[in-house]
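Peer 1: Give me the fold of what follows.
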Amino acid sequence: MTDQEQSLVSHLVELRSRLIKAVMTMLILIVVMFPFAGEIYTLIASPVINNLAQGTEMIATGVLSPFLTPFKMVIILAVIISMPMIIYQMWAFVAPGLYKSEKRVATPILISSIVLFYMGCAFAYFVVFPIIFVFLPGIAPEGVAYMPDINSYLDIVVRLFFAFGLAFEIPVAVIILIMLGVTSAEKLAKSRPYVIVGIFVVAMLLTPPDPSTQILLAIPMWLLFEFGLLMGQALKKKSQKANQ
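Peer 2: You can find the predicted model right below:
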């Protein structure tokens, strides 16, 4: 076996080890949370439960929904909570091939990406959910009882958690593009009208057909884009001064 083949095998072995650690973290969290799956689902569903009309409640239309839906919620939460470990294992795998200067830039970007993802999920739960689940029951036609299905609610929760979590990563994406020289803050600033239109289109595609939810996603995305421009420009200037 040549040195190149040995190097490839060692990298594959290390990659497998990193993946196993990430998967084991998720499995441990699932095992720990599973006995409390019902309570966890009730907690996550509290924004809609608290706004149901008196005498109404959520329903389960599927035969196995009372068991499978809380279990799926536990799996999704395990993935979300495991995100720092997953990203760390990815970082530990690629870090040995980076220069010291690249590591100095990459480390804060990785940390901020994790924090921003959780901020996006928290924004969805504490700000967006209470608004849309006050709005939706109010627009139900007369004579129609608003009683959401637990599985449908889970689908919306997952969609909005990841939509807002990924949307809050915009500053990181902008900074990376500027630092790598793919584009510049000036070019992005000139393209601002197109970016704003694109943001609203993305918000429309990622959220339920509810204007308030789309606006609640689009406005933070726009502000985060502007923040990414400022930070990317500042870091680029700092990098250029350091190289002089």
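Peer 1: all contacts plus neighbour counts: C-alpha atoms, from now on.
Peer 2: Will do.
Peer 1: Please enumerate the helices of the chain.
Peer 2: 3-33, 37-44, 46-49, 65-81, 83-94, 100-123, 129-138, 150-167, 170-179, 185-190, 192-206, 211-243 (DSSP state H).
Peer 1: Can you list the neighbours in contact with the shortest one?
Peer 2: This means helix 46-49. Glu57, Met58, Tyr125, Phe129, Pro130, Phe133, Val134 (Cα atoms under 8 Å, 6 or more residues apart in numbering).
Peer 1: Just to check, the last one is in contact with Asn50?
Peer 2: It stands for Val134. No - using Cα atoms under 8 Å, Val134 makes no contact with Asn50, being 9.1 Å away.
Peer 1: List buried residues within the contacts of helix 46-49.
Peer 2: Neighbour counting over the contacts of helix 46-49 (16 or more other Cα atoms under 10 Å) leaves Glu57, Met58, Tyr125, Phe129, Pro130, Phe133 as the buried ones.
Peer 1: ok, of the residues you listed, which one's closest to Gly165?
Peer 2: Distances from Gly165 to the buried ones among the contacts of helix 46-49, taken as Cα to Cα, are shortest for Tyr125 (10.9 Å).
Peer 1: Alongside the first, I'd like the structure of this one:
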Amino acid sequence: MSNEIKLSIINHLIELRKRIINCIVIIITTFLILSYFSNYIYHIIAIPLIKLLPYGTKMIAINISSPLFTPIKLTFILSILITMPFNIYQIWKFISPALYKKEKKIIKPLIFFSFILFYSGIIFTYYIIMPVLFIFLTKTVPNEILITADISNYLDFIMKLFITFGISFEIPILILLLCIIKIINTKTLKNNRSYILIITFIISMLVTPPDILSQIILALPMYILFEIGILFSTIYENTIQKVKEK
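Peer 2: The predicted structure is shown next:
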């Protein structure tokens, strides 16, 4: 291996180390700032369920350490989510020199809109999915049963919802990207709608409680996002076709 190649590898490793340190520092800094508000942050996340519990009922902690570590765990996850744009930017600064100008032109707007869609998925979950789901789960409980939610189990459950919907909202971007790089096309997607519908229900079964309404609440938005992805891809393919005809 020549000295030039060795030097190039070393420079790349130094640059990678710099970007990783930047990511770690911003996450830790954000976490330390938010830690002071960790209990308040958990309260905000728990509101969709708390306001539906019977009067005087509170959430419980099964483990003695849960009241301390559960809000801290939530705060750390939130720190990662908040700093995600900065961290992706660090990754972009590392890999962008190796990309062609045409590739950058395609990837940059996709990254931008993927952030918007991911955070939109989380907001949609908090304001739409969680209230509807918890109304159903709490109102169908027999009168003889008192609902007492464990704070740790609740956090794990809503994190599943947030991540699932955050990623699900990326479906239109993913489908469009796959069409751009010609891995799939809209014709194939349209012919496999029934399989996609089944897959969305399988995913919802893994995330939600084992009742059909909860699964529909999750599966339906996912399938709608799939159809939006097909719409975007169709517009893209039609645009490319018109350009070729000219």
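Peer 1: gap between the residue nearest to Glu14 of structure 1 when sequence neighbours are not counted and Leu19 of structure 1?
Peer 2: Take Glu14 of structure 1 and drop its neighbours on the chain: the residue closest to it by Cα to Cα, 6 or more residues apart in numbering is Phe93, 7.4 Å away. Distance from Phe93 of structure 1 to Leu19 of structure 1, counting by Cα to Cα, to the nearest Å: 10 Å.
Peer 1: what's the residue nearest the centre of structure 2 in contact with, if anything?
Peer 2: Taking Cα atoms, centre = their mean, the centroid of structure 2 lies closest to Gly166, which sits 2.5 Å from it. Gly166 of structure 2 is in contact with Leu117, Phe118, Tyr119, Ser120, Gly121, Ile122, counting by Cα under 8 Å, 6+ apart.
Peer 1: okay, those residues in a markdown table with distance to Asn238 of structure 2 and neighbour count next?
Peer 2: Below are those laid out as a markdown table (distance: Cα to Cα, whole Å; neighbours: other Cα atoms under 10 Å):
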| residue | distance to Asn238 of structure 2 | neighbour count |
| --- | --- | --- |
| Leu117 | 24 | 21 |
| Phe118 | 27 | 22 |
| Tyr119 | 29 | 20 |
| Ser120 | 27 | 16 |
| Gly121 | 28 | 22 |
| Ile122 | 32 | 21 |
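Peer 1: Leu178 of structure 2: which of these is nearest?
Peer 2: Leu117 (17.0 Å).
Peer 1: my read: the closest one touches Ile171, true?
Peer 2: No - Leu117 of structure 2 is not in contact with Ile171 according to Cα under 8 Å; the separation is 9.1 Å.
Peer 1: of all the buried ones among the contacts of helix 46-49 of structure 1, which two lie farthest apart?
Peer 2: Glu57 and Tyr125 (19.7 Å).
Peer 1: hang on, isn't the residue nearest to Glu14 of structure 1 packed against Arg18?
Peer 2: Yes - contact status for Phe93 of structure 1 versus Arg18: in contact at 7.4 Å, counting by Cα under 8 Å.
Peer 1: ok now do the nearest residue to Met147 of structure 1 once chain neighbours are set aside, which residues does it touch?
Peer 2: Nearest residue to Met147 of structure 1 in three dimensions, chain neighbours excluded: Met58, at 5.1 Å (Cα to Cα, 6+ apart). Applying Cα under 8 Å, 6+ apart to Met58 of structure 1 gives the contacts Ile49, Met147, Pro148, Asp149, Ile150.
Peer 1: go on, Pro54 of structure 2?
Peer 2: Ile147.
Peer 1: what's the answer for His12 of structure 2, then?
Peer 2: Contacts of His12 of structure 2 (Cα under 8 Å, 6+ apart): none.
Peer 1: same thing but at 10 Å, please
Peer 2: Shown in contact with His12 of structure 2 (Cα atoms under 10 Å, 6 or more residues apart in numbering): Lys6, Lys18, Phe94, Ile95.
Peer 1: All good on my end, thank you.
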